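>>> What follows is a predicted protein model with its sequence.
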Amino acid sequence: MPNRLTGQSSAYLRQHADNPVDWQPFDDAAFAEAARRDVPVFLSVGYAACHWCHVMAHESFEDPGTGAYLNEHFVPVKVDREERPDVDAVYMAATQLITRQGGWPMSVFLTPDGRAFHAGTYFPPRPAPGMPSFRQVLEAVAQAWAQRRPELERAADEVARAIAGQAEDLRAALGAVDAPAVEVPADGLPADDEVSGLLAAALDALLGDEDPQHGGFGGAPKFPPSTVLPLLERVAAGRDPRSADRARGLLVRTLDAMRGSALLDHVAGGFYRYSVTREWSLPHYEKMLYDNAQLLRACARAAAREPGRGYDRTAADTAGFLLRELRLPGGAFASSLDADTPSDDGDVHSGEGAFYVWTRTELRDVLGPERGAAVADLMGVAAGRAQPLHPGRVLDEDEQALWDGARPELAAARARRRAPARDDKVVAGWNGMAVAALAEAGALLGDPALLLAAEQAAGHLWDVHWDGGRRRLARTSHEGSAASSIEGLLEDYAMVAEGFLVLYRAGAPAVWAARAREIAEVAGERFSHAGPGGGADRVWSDLADVPAPLLAAGSTGRADPLDDVTPAGTAVHAAVLLDLCALDEDERWAALVPPLLGPLELLARRAPRSAGWALTVRAALAEAPAHVVLAGGTAEDKLEARRAVGAGAVLDTWVVDADDPDAPGAARGKDALGGRFTVHVCRDFACRAPVHSVAELEQQLRGVSG
């Protein structure tokens, strides 16, 4: 009999709808039932693309005996960590405190009010060396609840206090060694010396953390450093020649290491979630929307700034993957592709990566003996078991020609394999990142189809996720409905608004900027409140309303200031406000930015990868916006003017059509003089003499860049 997971947005939850376990979603009803029955909550957290989540589900949650025991002694609650990162963050902190480790599936035992008192990750169906079986764990917890309840309550209290203390300790540590958050002077810009010093410290720390042999940062497992790439781009494009050169080198080395490695699917495009090995040779085969959106954007920008190095190819391949494999009817994008390819009998133990790997024999069968052997050598496929394609470097011209000839045949052969499952829930924030990435890539690569795809995805977010009457943004949708979704987090509001602004910047109508402005205004109302003492600074939360179980478990309700695999919601919202300041020429937006960034000195020196977006915004805060405002003339006049601005229209200059009915404030007072096509070039809060031709515009742009 289906449980309460039927009809949920999350594919992960729906996968468990027919389990013999009476799963409930994380909501008030589940905890009310636990209180009524006076039994613990068993909280299971995972996600659709998680290999060991599938294993534990197959071994334990599909077992009738295990299901019956769970139902009798617990209220079982299932959470998709991608849908509810708020829940995942609090109980991952509890799991790490209790076990000194973490991961997914995450198995946490809670009091009926939500406090954690015991936790683990994967438990096998039978005892293993150093690991009890899942049934043994359940029986031990049930017995302790019945016989040693006061002891468990004390443990739950200690864990909740520790979780709350961790958050306070982080804020205290950041604030104790840092100068106060940057003030915005009358001209709207912080001191250049302060920003230069901050960026130099961050760059030094990043260079010190770089893997000099294999590229990227740190050891194994090695994740793509997606959230720090915009910081390297910003410094590389800056005015300090030495810092710019060092940042450019680090950026190029990092991108080249990833795109020449097994982290990239060389057959069909798209990046995997991370590498199990330091040298990027063995990927964990999940493909996530958020990774590919961020890396598409980085490669498209690199293609504009580093022409001739092949970044355009990688960007196009990544965009192609998104459109071909993650795009859903209606234009939005699914969350991920699974790591596993289950066999016909449902076994998930041996299927991780099976869709993607090759043996030398398989390559020879598809390509013929000579070409197959050459491609196997080129792509690092040794004799023996199936392996990922791993050239280990960016290919030269001859190697690329060999690969280009083989790739379509391998793609056709691979398409006949059983493909991994797709999690088709639509996450608002991740789709906002995809909108931004596709819009930028469309403009920078000269591919209108990508810009159209970005606008269609944005249309889904506006039509399905945004409730204009209630002024609320839903976090998830499924099959065109957001009815079962929670309200979006701050990151959802911020990333959707940022996506809309980038879409406008890439050439879409100004209504998208107006929609971004509306979402940003609501975010300010929903996720901030006056700080202690009622000062002007706002206190920000990642959630508009923090659920009672999370507060009981130790959540402080305060926003997490650190980037993870996606940027911090506060940092993205700060970027949105700064863009609105530039578009509207309204200093009120800029004044809201510093409290969102908070203190950054310690992070810049010790952990810049945790603050890449915030540091990028801090750098942008020191630069005056540039505008090219177009008035009058024909559509062709304006298109030619935008082409003259070139990549700068996306990277560093706002091109504004003053005749658009939703034109932002930067167009105010900049009219078509004498009824003629007129271009106003403005920078550093001053405008040059209006001109009336693209040739004159190009001349002025050369002067601005000089």
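That came in fine, so what should we check first?
>>> From here on, just use CA atoms for contacts and neighbour counts.
Fine.
>>> ok, now which ones touch Leu450?
Residues near Leu450 by Cα atoms under 8 Å, 6 or more residues apart in numbering: 319, 438-439, 441-442.
>>> Show the subsequent helix or strand relative to the helix or strand where Leu438 lies.
Assigned by DSSP states H and E, Leu438 falls within helix 428-445. Downstream of helix 428-445, the first helix or strand assigned by DSSP H and E is helix 448-460.
>>> doesn't Gly351 make contact with His54?
No: using Cα atoms under 8 Å, His54 is not in contact with Gly351; the gap is 10.9 Å.
>>> more crowded one of these two?
Higher neighbour count among His54 and Gly351: His54, with 23 against 16, using other Cα atoms under 10 Å.
>>> mind listing the strands for the stretch 1-150 of the chain?
Counting by DSSP state E, counting those that start in this stretch, the stretch 1-150 of the chain has strands at residues 41-46, 75-80, 106-110, 116-120.
>>> same question, the stretch 601-706 of the chain
Along the stretch 601-706 of the chain, the segments classed as strands by DSSP E, counting those that start in this stretch run 626-631, 654-657, 678-683, 686-687.
>>> Which other helices and strands does the helix ranked longest in the chain contact?
The helix that spans the most residues within the chain, counting by DSSP state H, is helix 149-176. If you count contacts as 3 or more Cα pairs under 8 Å, 6 or more residues apart in numbering; DSSP states H and E, helix 149-176 packs onto helix 85-99, strand 116-120, helix 548-553, helix 601-606.
>>> again, 6 Å this time
If you count contacts as 3 or more Cα pairs under 6 Å, 6 or more residues apart in numbering; DSSP states H and E, helix 149-176 packs onto strand 116-120.
>>> what angle do the strand it packs on and strand 106-110 make?
160 degrees (axes from the mean of the first three to the mean of the last three Cα atoms, to 10 degrees).
>>> Identify all contacting residues around strand 116-120.
Residues outside strand 116-120 that contact it (Cα atoms under 6 Å, 6 or more residues apart in numbering): 95, 107-110, 155-156.
>>> now swap in stretch 344-353 and tell me
285, 339-342.
>>> What of stretch 379-393?
260-262, 357-359, 378.
>>> ok, second structure coming up, stack it against the first:
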Amino acid sequence: MTEGNQLGAAISPYLLQHRDNPVHWREWSAEALAEAAREDKPILLSIGYAACHWCHVMAHESFENEAVAAVMNRLFVNIKVDREERPDIDHLYMTALQAMGEQGGWPMTLFLTPTGEPFYGGTYYPPEAAHGRPGFRQLLEAVRNAWDTKRDSLLRSASQMRAHLQTHLSATAAPIDLPTSALAEAAERLSGLIDKEWGGMRGAPKFPNAPYLELLARSGFPNGPAAHREAFLRTLRSLCEGGIYDHVGGGLHRYATDARWLVPHFEKMLPDQAQFLRHLVWGWRATGEPLFRQRAEETVAFLRREMQVEGGGLAASLDADSADETGRMVEGAFYRWREAEVDAALQGLPDIESFKRAYSVTPSGNWDGWTVLDRLGGSGDAAPAAFGEARIRLFQAREARPRPGRDDKILADWNGLAIRALAEAGAAFHLPDALRLAREAFDFVTARMMRADRLHHATRAGRLSGPALASDYGTMIAAAAALFVATLDARFLETGNALAEALERWHGDGEGGHFMTASDAGDMPLRPRGDPDDAVPGATALVVEGLALLAQAGGEARFGERAARAARLAQGRIGPSGMAYPGLLAGFDRLARGSELALFGFRSNPGFEAMEDTVRRAVDLNRIDLVLNDPARLPETLALSAFAPERYPAVTLCRNRTCHPPVFEPQALAALLGDGRSAS
């Protein structure tokens, strides 16, 4: 047995944060499980992530404590996992924890047999008993005592849990079709849960819940129930104006702790930016509101400035905590303001009082004596670009503060989400920098995270982690398709096709479905599928979406057939439930209602802008829009390539396996598309 803490060679910044703990941490591996078997010790598994506030709290209280660490080292083999680096492990044990009756969350604390079967668990434990929860050291002693004196009972419980996990995470079922009414019915139920004043789900804390927001948008646009469109737009406006948005530096925080989006939990996560950016595109296309475009441009700038690493990849997250004026690590210290600090930064500007009214700056603040800048009150100049000089001054003042830590590992799936969003925003807003950022991130992932045509999940400082997960392939396939749609560069389609073949090789189950973990991963008690959604769609939904989008962009029917087969198999596993799986509902929706549009012409053509504007306003989340001047630039497998309009501008639309004749006037185009101007 190797003594001591073994996290010093880890790739994950989260694991590296724990390399100096007196705990004898190991990374998750087959070797760590074998050590537990040799030592005849249960495993203490701790799962968290770098931007997790309560993970830091538990680390400071317990894992940095010599006395607590001595107990951990004596009684357990201790394994630390970054949930972002190993989402398959997190998915497996979060499912187990919830089956034990716990709500779940991070840090996650599980106790396992040496073969990895869970028999007890929870989340954060205080160092001493409090709030009805045992103290951590007390818990350690109790669990080990149970292991020593009641092992047979624990092993039976663990075996039952394994059977439960096998049934719920790895099962196979006959394929079934989703009823055509499923999405509309789920959206209607969801609409009844929406906060009528502030958007989002009623109550607190308040999460953006991006997959559910997409469900509302899919149901509402272009001509669905007006209530669904308005629920989506109301939520999006609140996200743009609330304190959950960083009004100084751009970007969306992870969630709000209150019911009106005012005070965020201050971490910033890459997938939240990606999904927010896509929603801003839909909101702007539907309404033309400058607010949505402004936030999109600010979010792109934030990603370029604070999330891009050397070489072009995009980092995972920014921490919620940073040092305050006393040097103490405090949640939100980088983002909060005193009125005096605002006054000092804006000294000499003529509109200080108007700015303070608009952004809720008062002597008493709006959060524990501090101010979190927001625009929820609606006072002051309502234009989103207002107070530009004031916000620049505050940005410059804030730059002098200690910055939150950055988790600079690059995750293929999160980068795939961001690349797709940047490609779509770049095309919609004509933002060259968004497209450049998308290309740079795509090139980073495909050049630095692929070996022998096989994708890897994470990298940092030139080192690769283990093989990719199904979610990595799903999002990068979608990213490749989106970049082709935005640029018409054929290499993106070629890469997407290669990724789709690698997905089948390493993750296919032989029946058309997929496992989250690769076939040659030897360190998992079982191979889970990725059916459930979280803050982002699950691996299954991402695969279905990616393959379906690739089929639309390249016209290769085999990819659409694979997507449909995977979706039907997943529905067979899930059963009649629909609303609980919004990502899969979205995938079925694309498969059922996907369409392809080509706008032919040059921007110099009279009438081109009017045609483009008509396309923009008809928001259809299942349609891809290609803008080009030469049909020869399209792959021959795409039905749109057969059309050569006799004059420009012209639009051709293919849907329901039928291509309509070209139209040349905005009125005819609006009728063809089912004009979406009623969305606002």
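Received the coordinates, thanks. Note that this is a predicted model, so its numbers are computed, not measured.
>>> Using CSV, please lay out the contacts of strand 116-120 of the first structure together with distance to Val694 of the first structure and neighbour count.
As requested, these are exported to CSV (distance: Cα to Cα, whole Å; neighbours: other Cα atoms under 10 Å):
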residue, distance to Val694 of the first structure, neighbour count
Thr95, 61, 25
Ser107, 63, 24
Val108, 64, 24
Phe109, 67, 25
Leu110, 66, 27
Ala155, 71, 17
Ala156, 68, 24
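>>> give the contact list for Ala411 of the first structure.
Contacts for Ala411 of the first structure (Cα under 6 Å, 6+ apart) come out as Val267.
>>> residue in the second structure matching it?
When the second structure is aligned by TM-score structural alignment, Ala411 of the first structure is paired with Phe395.
>>> element containing the residue nearest the centre of the second structure?
What sits nearest the mean C-alpha location of the second structure, by Cα atoms, centre = their mean, is Pro271, with 3.0 Å. Under the criterion of DSSP H and E, Pro271 of the second structure resides in helix 270-287.
>>> Name the surrounding residues that touch the helix or strand that that helix is followed by.
Past helix 270-287 of the second structure, further along toward the C-terminus, the next helix or strand under DSSP H and E is helix 290-302. When contacts are defined by Cα under 6 Å, 6+ apart, helix 290-302 of the second structure is touched by residues 250-251, 277, 280, 284, 384.
>>> how about a cut-off of 7 Å?
Under the contact criterion Cα atoms under 7 Å, 6 or more residues apart in numbering, helix 290-302 of the second structure has outside partners 240, 249-251, 277, 280, 283-284, 384, 434.
>>> That helix against the first structure, how far on average?
Its aligned residues in the first structure lie a mean 1.3 Å from helix 290-302 of the second structure after superposition (mean Cα distance after the TM-score superposition for the first structure).
>>> List the contacts of the following helix or strand past that helix.
Per DSSP H and E, the first helix or strand lying C-terminal to helix 290-302 of the second structure is strand 315-318. Strand 315-318 of the second structure is contacted from outside by 51, 267-270, 307-309, 404-411, using Cα under 7 Å, 6+ apart.
>>> Strand 315-318 of the second structure vs the first structure - mean distance after superposition?
Mean deviation for strand 315-318 of the second structure: 0.4 Å (mean Cα distance after the TM-score superposition for the first structure).
>>> Just tell me the aligned range of that strand in the first structure.
Against the first structure, strand 315-318 of the second structure falls on residues 334-337 (TM-score structural alignment).
>>> Please apply the same query to stretch 472-481 of the second structure.
The aligned range for stretch 472-481 of the second structure is 492-501, by TM-score structural alignment.
>>> Any buried residues in stretch 274-289 of the second structure, and which?
274-288 (16 or more other Cα atoms under 10 Å).
>>> and which of those is nearest to Phe442 of the second structure?
Distances from Phe442 of the second structure to these, taken as Cα to Cα, are shortest for Ala274 (14.1 Å).
>>> And the counterpart of Leu239 of the second structure in the first structure, how far from Ala415 of the first structure?
Structural alignment (TM-score structural alignment) places Leu239 of the second structure against Met258 in the first structure. Look at Met258 of the first structure and Ala415 of the first structure: by Cα to Cα, to the nearest Å, they are 24 Å apart.
>>> In terms of neighbours, single out the busier of the two.
For Met258 of the first structure versus Ala415, the count of surrounding residues by other Cα under 10 Å is larger for Met258: 27 against 12.
>>> what kind of secondary structure is the more buried one in?
helix (DSSP: H, G, I helix; E, B strand; the rest coil).
>>> which ones are touching it?
Met258 of the first structure is in contact with Leu264, counting by Cα under 7 Å, 6+ apart.
>>> Report the contact partners of Val467 of the first structure.
I think there's a mix-up here, since residue 467 of the first structure is Asp and not Val. Contacts of Asp467 of the first structure by Cα under 7 Å, 6+ apart are Leu473.
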